[in-house]
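**Q** just to be clear, the model below is a prediction. Sequence and coordinates:
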Amino acid sequence: MPHPSISNYFISLDEAKKLSKSIKIPIKEEKVKIEDSYNRILSQDIFSMVNDPPFDNSSMDGYAVIYSDTINATEENPVELEIIDFISAGIVSDKEIKSGYASKIMTGAPIPKGADSIIMIEKTKSSNGKVLLFCPSFPNYIRLKGENLTKNELILEKGTFLTPHEIGLLATSGHHIISVVKKLKITIISTGDELISPGMEISTGQIYESNSYVLEGLIKQIGHIPLRKKSIPDSIEKLREELDQASLNSDLIITSGGVSMGDLDLVRKIMETEGNILFWRIKIKPGSPPLFGFWKDIPLFGLPGNPVSSSVVFQMLIDPWIKSITNAKGPNKKIIKAKLTEKIKIKKDFLVFVRVIVENNGKEMIAYTKTHQGSGNLRSLSVSNGLAIIYPDSKYDIGSTVDIYLI
């Protein structure tokens, strides 16, 4: 039954994504050194400043030779050449290779004029200024100028999420300072009278607060700044104070707990009366109660208090929204297919995410559950490596093929 004051009530995950992605916030950029760019998002296309390699060079320790001199070389009838130079990496030889001659060359050293191939040192024997070749040389052991990158080539697109390999590519292409998306500041507020911080002495009726730590890690994984606050009790006044403070120094607010239909679900209540709700409740399991709206013009996602629900909603809803507004093309989680080894119950009209272990049994990829699927069972996420996506109104028996979202 629709909620009387909220137009987008109990909608599908796709509808929730569409509605949230229609909301944009100002995204700034800044310049950083490449050594400080790990997990950052490029805000501009990157073009190579150089050719890579910048010159023809040897991919082996050996001898630079003329291929036609070596074509008939065998173990029984080696070819003998005169050594005229020794070329190490960083040295440019001024001696041209002519028929009957060779230059000893190290990996990465520039190819001397006249040479068109390399023979590895293991296939030779040298003495008294001569070298015996026991097989033909190899033209493909020369790395050609620009075979990896050409100058002014587009190498990384705007929105690229920078991992160590992309950072290495930036260095290879000559870049030292780059433009990146300024990290979003995301405040995390957990609510509930029962919550206490890890390390405190626990009493009957209390639980250790964990959601903010999970959310903090998920935010860091995608390259932004979590501002994790100490959990607050179920108090409208305290909640209002924390939300007001967060609105002054945050690009996004994420709350945990207080969004369902109970008397003390205060996030939902204060957002109804003092905030602006775009949607509330989504047809997914676990995690159906979330809301999305604004607190003083700052976007706010209200997540369920159950740990699994909180994590799943972040991964399926908030993560795509953050990537959308920052134009980020990663990091991307993979979806693979696997066969169920057990029957999975469906939930009519709901998209269900089942925590599973997915592995190769030697014949095919299989998926199975390890622990119970309660939304308060955070261990079920820790021991699983995937979420089986159970689509509404489908049938999932033993042997059914399912999509697995790898976590």
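**A** Thanks, I have it.
**Q** alpha carbons only for contacts and neighbour counts from here, please
**A** OK.
**Q** and the end-to-end length of stretch 297-312?
**A** 25 Å (CA to CA, to the nearest Å).
**Q** distance from the chain centre to it, please.
**A** A distance of 21 Å separates the centroid of the chain from that of stretch 297-312, by CA atoms, centre = their mean, to the nearest Å.
**Q** longest helix in the chain, by residue count?
**A** For the chain, the helix that runs over the most residues, judged by DSSP state H, is helix 236-249.
**Q** the helix or strand that that helix is followed by vs helix 236-249, what angle?
**A** Scanning forward in sequence from helix 236-249 by DSSP states H and E, the next helix or strand is strand 252-256. If you take axes from the mean of the first three to the mean of the last three CA atoms, to 10 degrees, strand 252-256 sits at 150 degrees to helix 236-249.
**Q** buried stuff in stretch 159-177?
**A** Of all the residues in stretch 159-177, those buried under the rule 16 or more other CA atoms under 10 Å are 159, 160, 161, 162, 163, 166, 167, 169, 170, 172, 173, 175.
**Q** swap in stretch 199-211?
**A** Of all the residues in stretch 199-211, those buried under the rule 16+ other CA under 10 Å are 209, 210, 211.
**Q** wait, which of those is closest to residue 268?
**A** Looking at the buried residues of stretch 199-211 and their distance to residue 268, the nearest is residue 211, at 17.9 Å (CA to CA).
**Q** second one coming, line it up with the first:
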Amino acid sequence: MVDWSGGNQGAAKPQADAIWACIARCGVVEDAVYLRNRQLAEAWLMDVIRAERAAGRRVLLGFDFPFGYPAGFGAALTGSDDPFALWDWFEARVEDEPRANNRFDLAGEINQRFGGKGPFWGNALKRDIAGLPRTKVGYNSPFAARREAEARATGAFTLWQMSGVGSVGGQAMMGLPVLARLRRHFAPDVSVWPFEPLDAPIALVEVWPSLTVGPAAEGWIKDQWQVHDLARQFAALAPARLAQMLDVPANPEGWIFGLGHEAELRGDATPLRNDCFALPPGVNWTPVDDALADLQARLTPVVAIETLPVAQALDRVLAADVRAARSNPPLPNTAVDGYGFAGGRSAGPHRLPLVAAQAAAGLRLDMAVPAGSAVRILTGAALPEGVDTVILQEDVEVLDGAVQFNGPIKAGANTRKAGEDVMTGDVVAARGRRLTAADLAILSAVGVPDVKTYAPLRVGVLSTGDELVEAGQAAAAGQIFDANRPMLMGLIRKLGHVPVDLGQVADDRTALRGRLDMAAGQADVILTSGGASAGDEDHVSALLNEAGAMALWRIAIKPGRPLALGMWNGTPVFGLPGNPVAAMVCTLVFGAPALAQMAGADWAEPQGFDLPAAFEKRKKPGRREYLRARVRDGRVEVFASEGSGRISGLAWADGLVELPDGALHVRPGDPVRYIPWGGFGL
């Protein structure tokens, strides 16, 4: 990614409003490079392209100036609509030295061809230039003020402006000749977007950092930050998604990459549609598998993307694949303490003179070990030149400056090859993975300093009902203590999300509306329990219906059945049953994978296995059933009562037995599917 400049040579010390470039290679963003003038920048670009092509890599170069002009200008100036004819026209006429160029004079000459009052304006020199006004006073352009791309990109400047803040005209005039030379030098291996199909190994693409890059991070120069963050945005895109964004109609004016995809490139949260959960007419009872498939198809991440140092990324969900910045191990090394030499040795006694050096972990020994000699080498040390085999120190005798041992020993023994664990550029952690401590180890080992992750999913938990009081408060005869909210908040935390306590609200529609309004500003997702069916006091369902974003999913499941799904002020709402057993089962079966996907993680299939039953059970067809269960002596027991009011069964159990939709008669010893709590991600 290149931030261009139309001005004269910058200072030796890195500064703003100069040329900055940044490379993302194999998914790793490197340090931005300061280039003080266009001559140095062009030579640097030539070298980069040659090196990348020599390494067999494709190259995409993004430049932050327009590749074309408003319709009609090229044809009026060159006699051709071909945008490359305009590139060549500028290249033939632009005079460019580090401390001076003729961009203002050339703009004046062009204006005089069209009456002397436009299209260019903005003379920044102390001397007057015929045909180039200093301001737009009396300005009259025969061409449109902006390309279609600028008209759609809020805040984009006009190409006709040659001086002042946003002087894109000068950047383009001084940049197009460079592009013309790059295109000619590397022909036929260059394609220019969107003028040509991107079927060549080198692609030139127009970008505008301000479209998607936010304010500079502390300590960064703005241009330096922009190329760095833009390179990160490109590198984070899956190849297929990058191809989709580049798939735009050919346009002789050129186009700005990312138009229409700003939120995705920035990493903003993508809101779900208000009708996200709408069911087609006539849907009645939905099988569990169909409901899960529907949720998986409808849900997308609802949290923003941010970059974190690897050491701070534990339990975060990756928003992009992470590739190794270098191989692990980076060099061939020894797995043991011993003595290194070249080649294997046959059976029988051997004696090798020792060189006067020792190879230890850290810097590689800066000397070659002569053939027929050996070197003392310690565990983890890079193999010096001339060493490919190591013998354990316990298997040798050191005598008179030499090692003695009995063979045989194979060539390569007790050594590790460079990259035998991970090679540079390998994907070491895939998008959607929740990072573990082990992931942090491998990411650090391959030189990854930071990763692009999703922000933690904030899950609001709200209990509804007049009958509820907090544990420890005085409860009337008809009231119950709220068991759902502590349970659900614990589940949310164990699933890796951030629980947000939304408290309790009585069966009062106005109060509930106010609480939901508050919740939508505090949480990314809202879980409610109670009031999710279709009765007179089911206010959650009623309010979601009023908002026009409610679907009552009647799912063929026991315990459970009604699951109210909807949107409130753009925030998804999961209305769970009020019964604690049903609320927990629905959270594990439907909530766990749905929340994972909204958090940016992969859809989480519960991990279970078949074990012999220690119970008998007759089941009717029509519903998927989940029984509270635990494993003892390799067999699965189920809780004595299936009553969904028996909360003690949840604490008794270690998991659930899942019984299929059809009729079933389970006898002791029959295999049943058992899903431990850990299989749901707890």
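**A** Structure received. Note that the structure is predicted; figures quoted are calculated from it, not measured.
**Q** TM-score of the superposed pair?
**A** After superposition, the two chains reach a TM-score (TM-score structural alignment, normalised by the length of the first structure) of 0.86; 394 aligned residues with a CA RMSD of 2.8 Å.
**Q** if we can go back for a sec, out of the buried residues of stretch 159-177 of the first structure, which sit inside helices?
**A** Using DSSP H, these in helices are 166, 167, 169, 170, 172.
**Q** what do we get in the second structure for the first one?
**A** Residue 166 of the first structure maps onto residue 439 of the second structure when the alignment is built from TM-score structural alignment.
**Q** once you drop chain neighbours, what's closest to its match?
**A** Nearest non-adjacent residue to residue 439 of the second structure, counting by CA to CA, 6 or more residues apart in numbering: residue 429, 7.3 Å away.
**Q** what residue of the first structure matches up with that neighbour?
**A** Taking TM-score structural alignment, the alignment pairs residue 429 of the second structure with residue 156 from the first structure.
**Q** just residue 325 of the second structure next, same as before
**A** Using TM-score structural alignment, residue 325 of the second structure pairs with residue 49 in the first structure.
**Q** any figure for the gap between that match and residue 169 of the first structure?
**A** 11 Å.
**Q** okay, now the residue nearest to residue 439 of the second structure: neighbour count?
**A** 19 (other CA atoms under 10 Å).
**Q** tell me who's in contact with it.
**A** The neighbours of residue 429 of the second structure, taking CA atoms under 8 Å, 6 or more residues apart in numbering as the test, are 318, 321, 322, 323, 439, 443.
**Q** of those residues, closest to residue 458 of the second structure?
**A** residue 318 (16.6 Å).
**Q** nearest residue to the closest one other than its sequence neighbours?
**A** Nearest non-adjacent residue to residue 318 of the second structure, counting by CA to CA, 6+ apart: residue 453, 4.4 Å away.
**Q** what do we get in the first structure for residue 514 of the second structure?
**A** Counting by TM-score structural alignment, residue 514 of the second structure corresponds to residue 241 in the first structure.
**Q** mind listing what its match touches?
**A** No contacts exist for residue 241 of the first structure under CA under 8 Å, 6+ apart.
**Q** next: the one 5 residues further on.
**A** With contacts taken as CA under 8 Å, 6+ apart, residue 246 of the first structure has the following neighbours: 187, 253.
**Q** what does residue 386 of the second structure give?
**A** Listed by CA under 8 Å, 6+ apart, the contact set of residue 386 of the second structure reads 341, 342, 368, 369, 370, 371.
**Q** what's the spacing between it and residue 642 of the second structure?
**A** Using CA to CA, we find residue 386 of the second structure at a distance of 72 Å from residue 642 of the second structure.
**Q** report how many residues lie close to residue 361 of the second structure.
**A** For residue 361 of the second structure, the neighbour count with other CA under 10 Å is 15.
**Q** next: the one 4 residues further on.
**A** Per other CA under 10 Å, the neighbour tally for residue 365 of the second structure reads 18.
**Q** tell me the SS of it?
**A** coil (DSSP: H, G, I helix; E, B strand; the rest coil).
**Q** what's the distance between it and residue 415 of the second structure?
**A** With CA to CA as the criterion, residue 365 of the second structure and residue 415 of the second structure are 16 Å apart.
**Q** for residue 312 of the second structure, same thing?
**A** Counting by CA to CA, the gap from residue 312 of the second structure to residue 415 of the second structure is 33 Å.
**Q** what about these two, which has more around it?
**A** Ranked by neighbour count (other CA under 10 Å), residue 312 of the second structure and residue 415 place residue 415 first, with 23 against 11.
**Q** touching, that one and residue 338? I think so.
**A** No. In this structure residue 415 of the second structure lies outside contact range of residue 338 using CA atoms under 8 Å: 10.8 Å.
**Q** restricted to helices, list the buried residues of stretch 199-211 of the first structure.
**A** When those are checked against helices (DSSP H), the matches are residue 211.
**Q** now render the buried residues of stretch 199-211 of the first structure as CSV, adding distance to residue 342 of the first structure.
**A** As requested, those are exported to CSV (distance: CA to CA, whole Å):
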residue, distance to residue 342 of the first structure
209, 33
210, 30
211, 30
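**Q** residue 317 of the first structure -> the second structure?
**A** Looks like residue 317 of the first structure aligns to residue 590 there (TM-score structural alignment).
**Q** spit out the contact partners of that match.
**A** residue 292.
**Q** count of neighbours near the counterpart of residue 120 of the first structure in the second structure?
**A** Taking TM-score structural alignment, the alignment pairs residue 120 of the first structure with residue 392 from the second structure. By other CA under 10 Å, the residues close to residue 392 of the second structure number 16.
**Q** gap between residue 392 of the second structure and residue 336 of the second structure?
**A** Distance, residue 392 of the second structure to residue 336 of the second structure, by CA to CA: 6 Å.
**Q** residue 143 of the first structure: neighbour count?
**A** When neighbours are counted by other CA under 10 Å, residue 143 of the first structure registers 21.
**Q** kindly report the same for residue 148 of the first structure.
**A** With other CA under 10 Å as criterion, residue 148 of the first structure counts 11.
**Q** list the contacts of the closest residue in space to it that isn't next to it in sequence.
**A** Once flanking residues are discounted, residue 148 of the first structure sits nearest to residue 52: 5.3 Å by CA to CA, 6+ apart. Counting by CA under 8 Å, 6+ apart, residue 52 of the first structure touches 145, 146, 147, 148, 149, 150, 151, 172, 173.
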